[in-house]
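Chemist: Need coordinates for the below:
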Amino acid sequence: SPPDLEDIIRRGQDRLRRALPGGGGASPAVLGLIALALIVLWAFKAIYTVQPDEVAVELRFGQPKSELSQPGLHFHWWPIETVETAKISEQLVSIGGGASSGSGLMLSGDQNIVNVQFSVAYQVSDPKAYLFDVSDPDGMLAQVAESAMREVVGRRPAQDIFRDDRQGIATAVREIIQGTLDGYKTGLQVNAVSIEDA
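Modeler: Below you'll find the predicted structure:
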């Protein structure tokens, strides 16, 4: 016959009593240690540090709070609040040539194939938009930058790219990138575009 459910529960309780010190009744010292351990764990999760090149956004029940946390030590009510950080220092992405994010081979306006390697210097201007409005703003930046460069190079003769109007091309590309990123509300600001090789 199958074992009785009450018998299984009773045997489990007996084993638990034998395993615990004092025959199953927890002493105040043991309860105090458990409570202290839980408080330390909670404090460890509730205190966080924002690095000098970051800002943080606290979320309460998944919704961003209005104020940003600046660099330093901060407290939040874990687990009902969580923290997301965004690096606000200037970052650089390289595109084309030997860079892994794109091939760099482009067709100029006078039907020549040119190999353009360039970099985009950018930083986070709106941490909330950067963290929550677009799933991969850094990846989007690389794709938009390569597309913008192809568009501008496709309207110019190869000579402009090689030497005559590199700065004009870089400025036009920066404007296209920024306009596209603003349209998608990525929270990114493009500081400069530099053509390194052509």
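Chemist: use CA for all of it now, contacts and neighbours both
Modeler: Fine.
Chemist: what separates the strand or helix carrying Gly12 from the chain centre, distance-wise?
Modeler: For Gly12, the enclosing helix or strand under DSSP states H and E is helix 5-19. Distance of helix 5-19 from its chain centroid, counting by C-alpha atoms, centre = their mean, to the nearest Å, is 49 Å.
Chemist: now stretch 28-35
Modeler: That offset, for stretch 28-35, works out to 40 Å (C-alpha atoms, centre = their mean).
Chemist: Which residues outside that stretch are in contact with it?
Modeler: Here stretch 28-35 makes contact (C-alpha atoms under 8 Å, 6 or more residues apart in numbering) with no residue beyond itself.
Chemist: Equivalent analysis for stretch 95-103, please.
Modeler: Under C-alpha under 8 Å, 6+ apart, the answer for stretch 95-103 is 94, 104-105, 115-119, 142, 145-146, 197.
Chemist: Counting only strands, which of these make the cut?
Modeler: 94, 105, 115, 117-119, 197 (DSSP state E).
Chemist: Now restrict the contacts of stretch 95-103 to buried residues only.
Modeler: 94, 104, 115-119, 142, 145-146 (16 or more other C-alpha atoms under 10 Å).
Chemist: For the comparison step, fold the sequence that follows:
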Amino acid sequence: MKRLLIAIPVLLLLAYLLTGIAQVRPGERAVVRRFGQVVAQPGPGLWIGFPYGIDRVDRVPVNFVRQVKVGYDPDADELSVAPAGQLLTGDQNLVNISVAIDYSVGDGDAVVQYVLHKDLIEAALARVTESVLAEWVSSHSVDEVLLTGKVALRVRLPGQVQEQLQSYGLGIQVLSASVTWLTAPDEVKSYFERVMVAQAGIQTRVNEARQYAANLKRQAQADENDYLQQANAYTQGRTQLARADATAFSARLEQYRRLRSINPGILHSIWWSELGKLLLALKANGQVDLLDSKIGADGLDLMQFARPK
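Modeler: Below is the predicted model:
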């Protein structure tokens, strides 16, 4: 009995001492605080320190992606006068908007900052996100917000929120943002949907007109290229033909000059030869005829060739 009474305190003491041993798993970083003061930041592995009450070990998964939702809740009480996430646009209209922010814990000293402020992180992140949302919505018309908000905010929010969080020293990194809800209030939702459908139709017609104009432009350019190729081909053909004619004429002229030096009357012979060929061709075509048969006793009467009126 006496041994049992001694063993129980010893076991309790050993169990208490074992609280100073912690296993840091892969993907985790630990922050060890001793009497509230950070004394170590061990990585994955076994950590042996002082027992609970002296040391406090906080293990933080640094590769884990966390998410906080900010803004309008469609399941909330609809009787609320000003529900969260209902913002005023630049042209004095209301929209209901909700976003989801994905973030993770940074590495190094960021883990310490996260541990020291982890109870405040989601509230601070939500307030900063609401501020960025309100600023963007108030600088755009309701049409721009409803038509482009999901894409524009997904690009804008991570950088803007991260920039404003730097001064807070929370040790988190904003990874991405997505718009989970973006509509007009229920009272006017149907009217805005009609407007959006009409604007989408207008944009479709504009896109079709631009595509048609682009097709016409491409066809005109193709026709222009064809005409230019045809013109270039015709020009080259005529140029080659003219050069061939000029070459042939030069060669023939040189031949005439050599023949004339041998026979000065050669050009007259050529002239009468060519003229005879021409007259025979004209006669064959009925364009010329001999007048001997037309001469009468009084000579050639030209009136017989006059056309009757």
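Chemist: Superposed, what's their TM-score?
Modeler: The TM-score (TM-score structural alignment, normalised by the length of structure 1) is 0.73; 170 aligned residues with a C-alpha RMSD of 2.5 Å.
Chemist: Which residue ranges of structure 2 form strands?
Modeler: 21-24, 28-34, 37-40, 45-48, 55-61, 66-71, 86-88, 94-105, 172-183, 295-296, 299-300.
Chemist: I'd like to know which of the ones you listed is closest to His117 of structure 2.
Modeler: Of all those, strand 172-183 sits nearest to His117 of structure 2, with 10.3 Å by C-alpha to C-alpha.
Chemist: Contacts made by that closest one with the rest, please.
Modeler: 72, 95-106, 110, 114, 146, 149-150, 153-155, 157-159, 161-162, 189.
Chemist: Relative to Val68 of structure 2, how far out is the equivalent of Glu146 of structure 1 over in structure 2?
Modeler: Using TM-score structural alignment, the partner of Glu146 of structure 1 in structure 2 is Glu130. Between Glu130 of structure 2 and Val68 of structure 2 the distance is 12 Å, computed by C-alpha to C-alpha, to the nearest Å.
Chemist: Next: Glu193 of structure 2.
Modeler: 29 Å.
Chemist: any idea how far Gln23 of structure 2 lies from Pro42 of structure 2?
Modeler: 10 Å.
Chemist: tally of neighbours for Tyr168 of structure 2?
Modeler: Neighbour count for Tyr168 of structure 2, taken as other C-alpha atoms under 10 Å: 12.
Chemist: do Val114 of structure 1 as well
Modeler: Neighbours of Val114 of structure 1 (other C-alpha under 10 Å): 17.
Chemist: How about Gln51 of structure 1?
Modeler: So Gln51 of structure 1, with other C-alpha under 10 Å, has 15 neighbours.
Chemist: picking up where we left off before, quick one: which two of the buried ones among the contacts of stretch 95-103 of structure 1 are the most distant?
Modeler: Most distant of those, by C-alpha to C-alpha, are Asn115 and Ala142, 16.6 Å apart.
Chemist: For structure 2, which segments are assigned as helices?
Modeler: Along structure 2, the segments classed as helices by DSSP state H run 2-18, 109-117, 121-138, 142-165, 189-262, 266-284.
Chemist: Quick one, which of those gets closest to Gly27 of structure 2.
Modeler: Here helix 109-117 is closest among these (C-alpha to C-alpha), at 12.3 Å.
Chemist: what comes up buried for the closest one?
Modeler: 110-116.
Chemist: what residue of structure 1 matches up with Phe50 of structure 2?
Modeler: So, by TM-score structural alignment, Phe50 of structure 2 is matched to Trp77.
Chemist: List the residues that contact its match.
Modeler: For Trp77 of structure 1, counting by C-alpha under 8 Å, 6+ apart, the contacting residues are Ala46.
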